[in-house]
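Visitor: next input, structure requested:
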Amino acid sequence: METKDSNGNILNDGDSVHVVKDLKVKGMSTTLKRGNVIKGIRLTGSPHEVECRMGKSTVVLKTEFLKKA
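Guide: Next up, the predicted model:
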């Protein structure tokens, strides 16, 4: 099972990704702006989702909104 970003590149644990679109995160007052770099992602059981740390909380993001850095 391969996890791919919006461009079809294969993602691995610890990769850095760019956000392709402004995203509102449920349960948080902040918005992830387009172009933000997220470092150290972790793969989940689903090929369409990855986990990352945003401050002190863990967030699950869909890979269709991410681009490998």
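Visitor: CA only for contacts and neighbour counts going forward, please
Guide: Will do.
Visitor: for Lys33, give me its contacts.
Guide: Val19, Lys21, Asp22, Leu23 (C-alpha atoms under 8 Å, 6 or more residues apart in numbering).
Visitor: buried ones among those?
Guide: With burial judged by 16 or more other C-alpha atoms under 10 Å, the buried subset of these is Val19.
Visitor: so can I have TSV of the contacts of Lys33 showing distance to Gly45 and secondary structure?
Guide: Shown next, in TSV, are the contacts of Lys33 (distance: C-alpha to C-alpha, whole Å; DSSP: H, G, I helix; E, B strand; the rest coil):
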residue	distance to Gly45	secondary structure
Val19	21	strand
Lys21	24	coil
Asp22	25	coil
Leu23	22	strand
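Visitor: second input sequence below; structure requested for side-by-side comparison:
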Amino acid sequence: MEVKDSNGNVLNDGDSVHLTKDLKVKGMSKTLKRGNVIKNIRLTGSPDEVECRVGKSTIVLKTQFLKKS
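Guide: The predicted model follows:
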């Protein structure tokens, strides 16, 4: 299974990604801003989602809003 970012680049475990859009996350008072770097992503069973840590919480993000850095 290949997981690709918004530009079609293949993502792997441990990669760093940039956000391409401001994202409001349910259950968090914090909004993730465009351009933020998220390090050390983990792949899930779905080719459209990755798991990552933001602060102390673990969230799942859709790959259509990510760009490999």
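Visitor: need the TM-score between these chains.
Guide: For these two chains in superposition, a TM-score of 0.99 is obtained (TM-score structural alignment, normalised by the length of the first structure); 69 aligned residues with a C-alpha RMSD of 0.3 Å.
Visitor: neighbours around Lys26 of the second structure, how many?
Guide: Lys26 of the second structure has 9 neighbours, counted by other C-alpha atoms under 10 Å.
Visitor: with adjacent residues omitted, what lies nearest to His21 of the second structure?
Guide: Small correction: residue 21 of the second structure is Lys, not His. Arg34 (4.7 Å; C-alpha to C-alpha, 6 or more residues apart in numbering).
Visitor: typo on my end, Val17 of the second structure
Guide: That would be Lys68: by C-alpha to C-alpha, 6+ apart, it lies 4.5 Å from Val17 of the second structure.
Visitor: neighbours of the one you found, just the number please.
Guide: 20.
Visitor: can you tell me how far it sits from Val3 of the second structure?
Guide: Going from Lys68 of the second structure to Val3 of the second structure by C-alpha to C-alpha, to the nearest Å gives 11 Å.
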